[in-house]
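Novice: following is a predicted model, sequence given first.
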Amino acid sequence: MYAYFIANYSPFKSAPPSPKPAGSSAQPGALRRLMRSAVLGWQRQRTIAALHELDDYVLRDIGLRRDEIPLIVKRMQADNLPKNGSTSLKHHHA
């Protein structure tokens, strides 16, 4: 019996993978998507704030109304995102 125990027990044998901790349903890339979303939101808010600082005359000159600023910025940001599903935050130059 002792020989069976020695042959079948080793503290160095690989153990089965431990289960994920409760509440850990994060998928690969979830942190990357969260960070990307946070950065894009921050950039959007900075752009909106910068446009709101402009005079009405300047906004009119570039063809914007104050009430259009958030929607225009959102569209501009969507147009600049890569279409290939990349999560890169690097600037893309054409």
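Specialist: Good, I have the coordinates. Numbering: from 1, shown residues only.

Novice: CA atoms for contacts and neighbours, from now on please.
Specialist: OK.

Novice: could you report the distance from residue 58 to residue 6?
Specialist: To residue 6, residue 58 is 83 Å away according to CA to CA, to the nearest Å.

Novice: second structure for comparison follows:
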Amino acid sequence: MFNANPPHRPRSHTSDYRPRKTGGIRRWLQTEFRNWERRKMIETLRGMDDRLLRDLGIDRSDIPRVVDGFTDRELSMRPVSSDVEFDVKCRGHRAA
């Protein structure tokens, strides 16, 4: 016969296990990585002299706004060759 009210049995902790969704952690890591790439790009562009920035069509005060418009692919690119980076480091200062 059908029992409409079966006796209550406590569930074991192992039978109730469900893997947690990692979507929140993944999104957080992706956001942090994108922010790190953004900061890295801003620092690199700020290290360039004004003439080079003008050649790129960027005003020094617009660097954060320009970088905010970059796609993930653009953020992951190296903006200049290692020769230019080495030249900037050798001068020991940022261009006026």
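Specialist: Happy to help now that I have it. Values in this document were obtained by computation on a predicted structure and should not be read as measured data.

Novice: quick revisit: neighbour count winner among residue 58 and residue 6 of the first structure?
Specialist: residue 58 (12 against 9; other CA atoms under 10 Å).

Novice: that one pairs with which position in the second structure?
Specialist: When the second structure is aligned by TM-score structural alignment, residue 58 of the first structure is paired with residue 52.

Novice: now do the same contact list for that match.
Specialist: Not one residue lies near residue 52 of the second structure by CA atoms under 8 Å, 6 or more residues apart in numbering.

Novice: give me the mean distance between the helix or strand that it is a member of and the first structure.
Specialist: Using DSSP states H and E, residue 52 of the second structure sits in helix 50-56. Its aligned residues in the first structure lie a mean 0.7 Å from helix 50-56 of the second structure after superposition (mean CA distance after the TM-score superposition for the first structure).

Novice: buried residues, the helix ranked longest in the first structure. List them.
Specialist: Once the first structure is assigned using DSSP state H, the helix that runs over the most residues is helix 30-52. Neighbour-count burial for helix 30-52 of the first structure, counted by 16 or more other CA atoms under 10 Å, picks out 40, 44, 47, 48, 51, 52.

Novice: likewise stretch 65-81 of the first structure?
Specialist: 69, 70, 73, 74, 81.

Novice: gap between residue 55 of the first structure and residue 64 of the first structure?
Specialist: Remark: distance between residue 55 of the first structure and residue 64 of the first structure (CA to CA) = 11 Å.
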